[in-house]
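Peer 1: Have a look at this prediction, sequence included:
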Amino acid sequence: MRSARHFERTRSRDLRAAQTSAEKMLWGKLRGRWLGGHKFVRQEPIEGFFADFVCREHRLVVEVDGATHSSEEELAYDARRDRALREAGFRILRFQNDEIFRNIDGVCDTILNALAAHPLSP
């Protein structure tokens, strides 16, 4: 019998391979500790959900939302997801695809400010 961890690893790998253009652009700024020396990972399983990007040290989740996050059903799903992540001790930043395309430096500044606003987790 396959474990839940096997599913999570496989699903994370699939999501990383199918990332959107906006996710690729932001990952180019986050990977390899390029953003202020902070380590980020992609498609991290947390509480039954997959977070786009996570800085584990600062317990910060960064989500990239496209046009599919606009219906009532999708907004309700995002609210449930955000609640579960917050209950697990994570903070969440959300950015729209077009915001990343138009102002990647501003997005990075917002992420850096969020990281600086909270001390490292124990």
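Peer 2: Received, thanks.
Peer 1: Going by C-alpha atoms from here, please, whenever you check contacts or count neighbours.
Peer 2: Fine.
Peer 1: what's the distance between stretch 27-41 and the middle of its chain?
Peer 2: 12 Å (CA atoms, centre = their mean, to the nearest Å).
Peer 1: wait, stretch 94-111
Peer 2: Relative to its chain's centre, stretch 94-111 lies at 13 Å (CA atoms, centre = their mean).
Peer 1: Second structure for comparison follows:
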Amino acid sequence: MDESNKLPFNPALQELTQYLRDFSSNAEIVLWNRIKDKQLGVDFSWQHPIGDFVFTFFCKEKRLAIEIESDAHTHPDAYFSSVQKQEALKDYNIRVIQLREEDIVKDVEKAVKLIKSSLT
């Protein structure tokens, strides 16, 4: 594998990623059912760790991370975490899409269209 393409991995997050998948929100499940199995032409992983962060969904091929925001993300500390994630990812050429849980549940097709347009 080309080392310049390699993403940092923190094995300490493996247990957390499994927990997050086991206790997923309805919005995560609804969206996962629309993007899994290469339905958009690329692979996505669910609760993907990169460095010290976990992203709801990640497409390695397109270097696209998808974050699903809930009410918990409105806390001021969550804002700083989001900013830290984006700063940490600049060196790895990863783009981040942020979607709100309520918007996904209300109109999953709109969320899928946004993801599709971000894959090009």
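Peer 2: Structure's in. What do you need? In this text the structure is predicted, and so the values were computed from the model without any measurement.
Peer 1: Break down the second structure into its strands, ranges please.
Peer 2: Assigned strands in the second structure, in chain order: 45-50, 53-59, 64-69, 95-100 (criterion: DSSP state E).
Peer 1: Dump those strands to JSON lines, plus distance to Leu16 of the second structure and mean neighbour count.
Peer 2: Converted to JSON lines, these look like this (distance: least, CA to CA, whole Å; neighbours: other CA atoms under 10 Å):
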{"stretch": "strand 45-50", "distance to Leu16 of the second structure": "9", "mean neighbour count": "21"}
{"stretch": "strand 53-59", "distance to Leu16 of the second structure": "9", "mean neighbour count": "21"}
{"stretch": "strand 64-69", "distance to Leu16 of the second structure": "16", "mean neighbour count": "20"}
{"stretch": "strand 95-100", "distance to Leu16 of the second structure": "20", "mean neighbour count": "15"}
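Peer 1: could I get these as a markdown table with distance to Ala78 of the second structure?
Peer 2: Output for the strands of the second structure, formatted as a markdown table (distance: least, CA to CA, whole Å):
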| stretch | distance to Ala78 of the second structure |
| --- | --- |
| strand 45-50 | 17 |
| strand 53-59 | 12 |
| strand 64-69 | 10 |
| strand 95-100 | 13 |
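Peer 1: Nearest to Ser81 of the second structure, out of those?
Peer 2: Among these, strand 53-59 comes nearest to Ser81 of the second structure, with 8.9 Å by CA to CA.
Peer 1: name the helices or strands packed onto the closest one?
Peer 2: Applying 3 or more CA pairs under 8 Å, 6 or more residues apart in numbering; DSSP states H and E, we find strand 53-59 of the second structure packed against strand 45-50, strand 64-69.
Peer 1: could you give me the residues in the first structure that it aligns onto?
Peer 2: Residues 49-55 of the first structure are where strand 53-59 of the second structure lands when matched by TM-score structural alignment.
Peer 1: one step back: right, so of the strands of the second structure, which gets closest to Ser25 of the second structure?
Peer 2: Closest to Ser25 of the second structure of these, according to CA to CA: strand 64-69, at 9.4 Å.
Peer 1: re the thing from before, after superposition, how close is the match of strand 53-59 of the second structure to the second structure?
Peer 2: Here the mean offset of stretch 49-55 of the first structure against the second structure after fitting is 0.4 Å, by mean CA distance after the TM-score superposition for the first structure.
Peer 1: May I see the helices and strands packed on strand 53-59 of the second structure organised as JSON lines, with distance to Lys106 of the second structure added?
Peer 2: Output for those, formatted as JSON lines (distance: least, CA to CA, whole Å):
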{"stretch": "strand 45-50", "distance to Lys106 of the second structure": "21"}
{"stretch": "strand 64-69", "distance to Lys106 of the second structure": "14"}
